[in-house]
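1. Okay, sequence plus prediction incoming.
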Amino acid sequence: MLQDLRFALRMLTKHRWFSAAIIATLALGIGINSTVFTLVNAVLFKPVPVAGGDRLVTVLLQNTEDPSQRRAVSWPEFQELRAANHTFEALEAINDVRAVISETDLPPERTNFAWVSSGLFATIGQPPLLGRSFNAADSAAGAEIVLMLSHDLWQNRYGGDRAVIGRTVRLDGHPATIVGVMPPGFRFPNQEELWAPLRPTPAIDKRDNRSLMLYGVRQPGVSIAEANADLNVIMGRLATEFPDTNKNLGAVVRSFHETYNGGPIKVIFLMMLGAVGFVLLIACANVANMMLARAISRGREIAVRAAVGASRRQLIRQLLIESVLLSVIGGLLGFAFTGLGVSLFDEATTNVGRPYWIQFELDWVAVGYFAAITIASGIIFGLAPALRSSRVDLSTAIKDGSPGAGSGRNRLSGALVIMQFALTVVLLAGAGAMIRSLFLAQELNAFVQPDTLLTARVQLPERESERYEQPDARRQFVDTLLPQLRALPGVTAAAVTNAFPGMDHHQRVIEIEGRPQPADATAKLEGTIVVASPDYLRVINLPLLRGREFNETDGQPGSEATVITQSFAQRHWPDADPIGQRFRFIEPQDNEPQPWMTVVGVSGDLEQNPTNADAPPAFFISYRQQPWGWAGLIVRTHTDPAALALPVRSTVQAIDADLPLFQVQPFVVGLDRSIWFLRVFGTVFSVFAATGLLMAAVGIYGVIAHQTARRTREIGIRMALGATTTNIARLVLGRGLGQLAIGLIVGLAGAFGATKLLASAGVLIGTGATDPVLFGAVTSVLVLVGLSACWLPARRATKVAPTEALRTE
């Protein structure tokens, strides 16, 4: 073995340029793979950094007859599940909401806040950095509210002052006392900054008041399926005891990662892992072809080794040691770039709401994966050439230096080239779909003038006993705020809405007057609702095609009105005048109809949900009809929108000092953040596709060039017998173009599957799984690159002089 290693090192240095090409190819393939695995491991596989993180699960309820209908857990149900289960070490409850913390000497601040059961921090083994944790007395009925602060909130709001312990603040207007500060980085479970203990109240004690998600640590050795079965036995008993509130309700237990990183995120990261697997396969196919080509020149050497007694097993071992050595060197070089790739991705996703527990860093799992794929790559690309080269016809090989397996070797090389092109098509389609989506997303709602708009959010507390609990109080706030915003210097228009264009969406079930509801529940009529104040269409520059906008009386009882988009009108009244038509909401919970709304205007189309190609068309209702507490302010200006942030904030604070503004930013900033995933992942997939395309082009060029060089004598004979340059070019191009065509056909089938996955995950915007522009562009790029790679050897072959060709062998 040691002798084989020494010989492999000598061969590496003897053919240094050949070795360098292989090492560079493998460094690229292995480096990209190690980088992406590190990212995927952090998002999907690495346990949450808390005690029992590998056994941490979430619990919700679901309808046993329709599992797609999931809902939160009530306080009484939580108490039953915690007391009666046999599979959990602990089961705790959280209601994560948003809350405003305010004080006399500091401005109010909206925080990610959670009501938690008092044993949560002990369950996950996380003591406070400062002060104390919650205890049972804090969760008693009537107990005063106590708070735990995140380390970031403590530093940013209080400057790290240790005297913060015992400080009295207001939480949504109610007095509360700070009792502890959590360690740096801790924001469990979902980016929380502030925690308070759950306490029994008349409202929370109601069995149908479901607002809690449960977090449990399974006992060692207990699977998720066993925990799920255990809780469903309890839920079955509750369904019998409380049929009015618990009929057809069961529990669903999911892993923590599945809850927070499932859906589109999981699809994207798994597709990234698959994509880099394709890149590595392309690299291995390329290197395998290079090794096959070199095996021809080493035919005499291998035959001599066999002639003096080397067994086929020894020959294979020697060749595999050479390939694994090349792979290890390439892998080490690639791993050196892995840290850079991880760092760049970490920086690109820092400010996009990434959960705190996702830390992109190299660990022993990533190192183990790197070692495994490095060795595996050496074996994968080295095994086939080794098996081919070790099958030697001694008499032929020693006589002419050929191992005598040319046709079989050509078939293997051709198969590898076909595989390279097929995988490259899939990579190009995935990258192209995301890049095309990015461009289309930037062109949506082209009527909006983003450089003139400032947006902000404000949440009016609506919970029981809050000052904005009643709709009239929320209407009054908006009525007071809008005139003051419009009076600010530089402001040309202002409005409120529940959903900014292209960034938010809410759907409601509707009923058209005079039409029966569809019998099939899946065919129910829906619309995308936008709650807006008068002047909203003018603020976003959406043209009014017919009728009028809202006036100051629209939305009041008896004057319910709506402005619909053109697509909404065409869908529901294609052959009638939509003005004056009526429809109403049907609440899904109790199927109770709401007042009829009269269509008073038709606007241009507005895209609210760009990631869903099947989203229903939009319509507008007046904020007076449904004054949501979740309000978006949108201000139009002829100056720099960012310069209005402070005046707008001050205006809101003057009306209510306990109401903070948040997400105060120019419209373009919010729009960019809403499509960050397309920019980041589109770039990543483009790098994969460009790498694969380059490798595939080099691969087919190398194979055609090598095969052409081996046929130099044949070409000379053909030219001597009268073959034209066109005949020779067709001869050389034929094989390469045939491989390209097969690879393209196979690849397009795989590409359709990849784009279908992206579309089903809601990642694509403005394009679908069968976008003809996308597939036409992918086909054109691949054909162009493939033709270029094949044409160069063909052109060189046509310039060979017959007399020189006949002397080559």
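-> Yep, that arrived.

2. drop to CA atoms for contacts and neighbour counts, all remaining ones
-> OK.

3. Could I get the full set of helices for the stretch 101-250 of the chain?
-> 120-123, 151-158, 224-241, 243-246 (DSSP state H, counting those that start in this stretch).

4. host element of the residue nearest the centre of the chain?
-> Geometric centre of the chain, nearest residue: residue 265, 3.4 Å, by CA atoms, centre = their mean. Following DSSP states H and E, one finds residue 265 within helix 263-297.

5. May I see the buried residues of the helix or strand just after that helix?
-> Once helix 263-297 ends, the next helix or strand along the chain (criterion: DSSP H and E) is helix 299-307. Using 16 or more other CA atoms under 10 Å as the burial criterion, the residues of helix 299-307 that qualify are 299, 300, 301, 302, 303, 306.

6. With stretch 175-183 instead?
-> 176, 177, 178, 179, 180, 181, 182, 183.

7. Can you list the neighbours in contact with it?
-> Residues from elsewhere that reach stretch 175-183, judged by CA atoms under 8 Å, 6 or more residues apart in numbering: 127-133, 144-151, 154, 164-170.

8. Comparison target, given below:
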Amino acid sequence: MNIIRGILSDLRLAIRTCTRTPSFTITASLTLAVGIAATSTIFAMVNGVLLRSLPFGDPDRLVALYEHHRTIGKQGISAPDYEDWRNYVKSLQGLAAYTEANYFEPWLTGDGGPPEKIKATLASHNLLTVLDVHPQLGRDFTRSDDEGHENSVAIISDRFWQRRFQALPTIIGRSLALDGRSYTVIGVLPPSVRLPDWADVWIPLSNLDTKTLQRRQSHVLNGVGRLKSGVSMEHLASELDTIVSQLRQKYPLTNGPTTYECRPLRDDLSGELRSPLLALSLAVILVLVVASCNVASLLQTRYLAREAEFAIKRALGARASTILRQLVLESWVLSLVGATVGLVMTAGVIVVVRKLSGGHFVRADQLSIDASVVMFAMCLAVLTSVIAAFGPVAQLVRSEHASMTVLKSRAGTPVKRRRAFVFLAGQIAMSMAVVVVAGLLVHDFRSMVNKKLGFKRDDLVTLSISLRPDLYSNDIVVRRYYDNLLARIRAIPGVAASALVSTPLFTRNGGRFWIDGVSEPEPGNFPVAQVREISPEYFAAMGIALVRGRYLDDSDQAPGNVVINQTLARTYFPNDSAIGRFIILGVFGSQRIKHQVVGVVADATDADLSSKALPTFYRMRPANPLRAGRA
């Protein structure tokens, strides 16, 4: 009991000591707060993305599945291939599928609110069954919902329910008009459950258009399966090897260059973030250690100024353990204040991350300061208090019972100077490590920013356009809208050129082709090129230089003339001019289409920042333009 009273007395003394020197206390606490905030923020992200269990039943048995093209790399699964996998893979308790991001972004109208473009996915009826989750309201899809004649139903996310409908309890049975078609809400998912993470609405997979449902070259689905109890990933991979090999033999034209990819669902959801988060974790730990050492230096300096005070206390009978406890408690008070301020800063950073994630940071909206983050911050407070108290405590332990005069005379001895030098050298070493890591990050960032992309990115402005099909159902109206839009943009002072393109920057949109007059490769070995449907001023707007021939204009639309980039020209016309030659598209169909090459332009890295320029051909936008595009 006396020990507790003594600790409480020393704690009150430590608080009074800190409040008597507010400038010192604020400086030391803020120094620790920055380190603790950075570390706690990264821990919250690591905990949310890498450590926290997925909100599905028995998540370790869930696997993500894709197809893999030898040229393109990872790609979605075609609907016919998905059906074959689902029918013949026996290692899985169930295999479900849903469409990729940006495949279906309909306009929501007719619900009493303003029109809104939302993110929706088409999902197989067994998706929630495979994930082992249940709607918090209403019901799941059934097989009859996915059979085509009763497929006008929808399940919505809790986030969408809260935001758009203010958590209306009577949402079940309400109609949603998506691109003018009515869907009845049959369920609302639990708050923590969404796959894919970006989706607001799920509708049955049978709503896919007939062509996509039948074409093996339309890779639009992501697969998720649940392993049977006791079945390993290796057994699943062996089974997929056999099935994929059979499909390659049966459908060589479409499946010849295709294999598969499968990995645990957790790794698939967090794969791109794992390495950056672990690297940031190391960096912020170094920052925290440096901050703690800086505070330790401040405390050590203050200890030297208070040596006379401690010498008097010792002379009056105070035990060394009492002074030691006081020093540790003062350090702990500073660390506790720093941890509290750091948690407030962490909360602010998490709010910013959630708002700016834009759906690119998996499970970002679930990041929060939970009990584990608070406990982590408190552990950091204890750790930093120990590090910060190390300097003064070490000096106290080494001190001998001596007079104030002797203590003062020892303050500048070579031993103390040596210890101070070692302490300072350690700080400098850790600071240099942080600087080196930061320098590497800055170097990589500068390399990315300064990378030559083949087009003029300065003063380049892009925007995405999506027209409501209920208002723009006629192709003539759609074309008139885009023509007027480009004319009005072009009339803005300072605008040099305006154009349309079918695919946004840094997005792949490949198609297989061949060269007319050249012996065809084996089925399934046709090469892939990026396809860009453009309006005439596209090259002027992007600043892509003409190498040979001419640019496209409106007269090239009917004959379907194309312009290719240098990479395609060098690869497939190495010893001859590409001008006047024909490229064959539609190699999968019975009616192939020839397009004459009228120009060659410089390479533009517009499909993927991580790779070099890909073979690309440009053609005029069709007479019946898409209702979604980029300007």
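-> Done, it's in. Please read all numbers here as calculations on a predicted model, not as lab measurements.

9. any idea how far the residue nearest to the centre of structure 1 is from residue 117 of structure 1?
-> Distance, residue 265 of structure 1 to residue 117 of structure 1, using CA to CA, to the nearest Å: 29 Å.

10. Now for the corresponding residue of structure 1 for residue 196 of structure 2, how many residues are close by?
-> Alignment note: residue 196 of structure 2 maps to residue 189 in structure 1; criterion TM-score structural alignment. Look at residue 189 of structure 1: counted by other CA atoms under 10 Å, it has 16 neighbours.

11. Helix, strand, or coil at the residue lying closest to residue 676 of structure 1 once chain neighbours are set aside?
-> In space, and not counting its chain neighbours, residue 676 of structure 1 is closest to residue 352: 7.4 Å by CA to CA, 6 or more residues apart in numbering. With DSSP: H, G, I helix; E, B strand; the rest coil as the basis, residue 352 of structure 1 sits in coil.

12. same question, the one 5 residues further on
-> Following three-state DSSP, residue 357 of structure 1 is assigned to coil.

13. likewise residue 91 of structure 1?
-> Applying three-state DSSP: residue 91 of structure 1 is strand.

14. who are the neighbours in contact with it?
-> Taking CA under 8 Å, 6+ apart, one finds 82, 214, 215, 216, 217 in contact with residue 91 of structure 1.

15. Near residue 77 of structure 1, how many other residues are there?
-> Neighbour tally, residue 77 of structure 1, other CA under 10 Å: 21.

16. Return the distance of it relative to residue 242 of structure 1.
-> From residue 77 of structure 1 to residue 242 of structure 1 the distance is 11 Å (CA to CA).

17. Over to residue 200 of structure 1?
-> 20 Å.

18. Please say which of those two ends up with more neighbours.
-> It is residue 200, of residue 200 of structure 1 and residue 242, that has more neighbours when counted by other CA under 10 Å, with 16 against 12.

19. does that one really touch residue 141, like I thought?
-> Yes: under the criterion of CA atoms under 8 Å, residue 200 of structure 1 makes contact with residue 141 at 5.1 Å.

20. Now distance to residue 554 of structure 1 too, for the helices of the stretch 101-250 of structure 1, in JSON lines please.
-> Shown next, in JSON lines, are those (distance: least, CA to CA, whole Å):
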{"stretch": "helix 120-123", "distance to residue 554 of structure 1": "48"}
{"stretch": "helix 151-158", "distance to residue 554 of structure 1": "42"}
{"stretch": "helix 224-241", "distance to residue 554 of structure 1": "45"}
{"stretch": "helix 243-246", "distance to residue 554 of structure 1": "38"}
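
21. can you tell me which of those helices comes nearest to residue 608 of structure 1?
-> Of all these, it is helix 151-158 that lies closest to residue 608 of structure 1, at 33.1 Å by CA to CA.

22. Cheers, nothing more for now.
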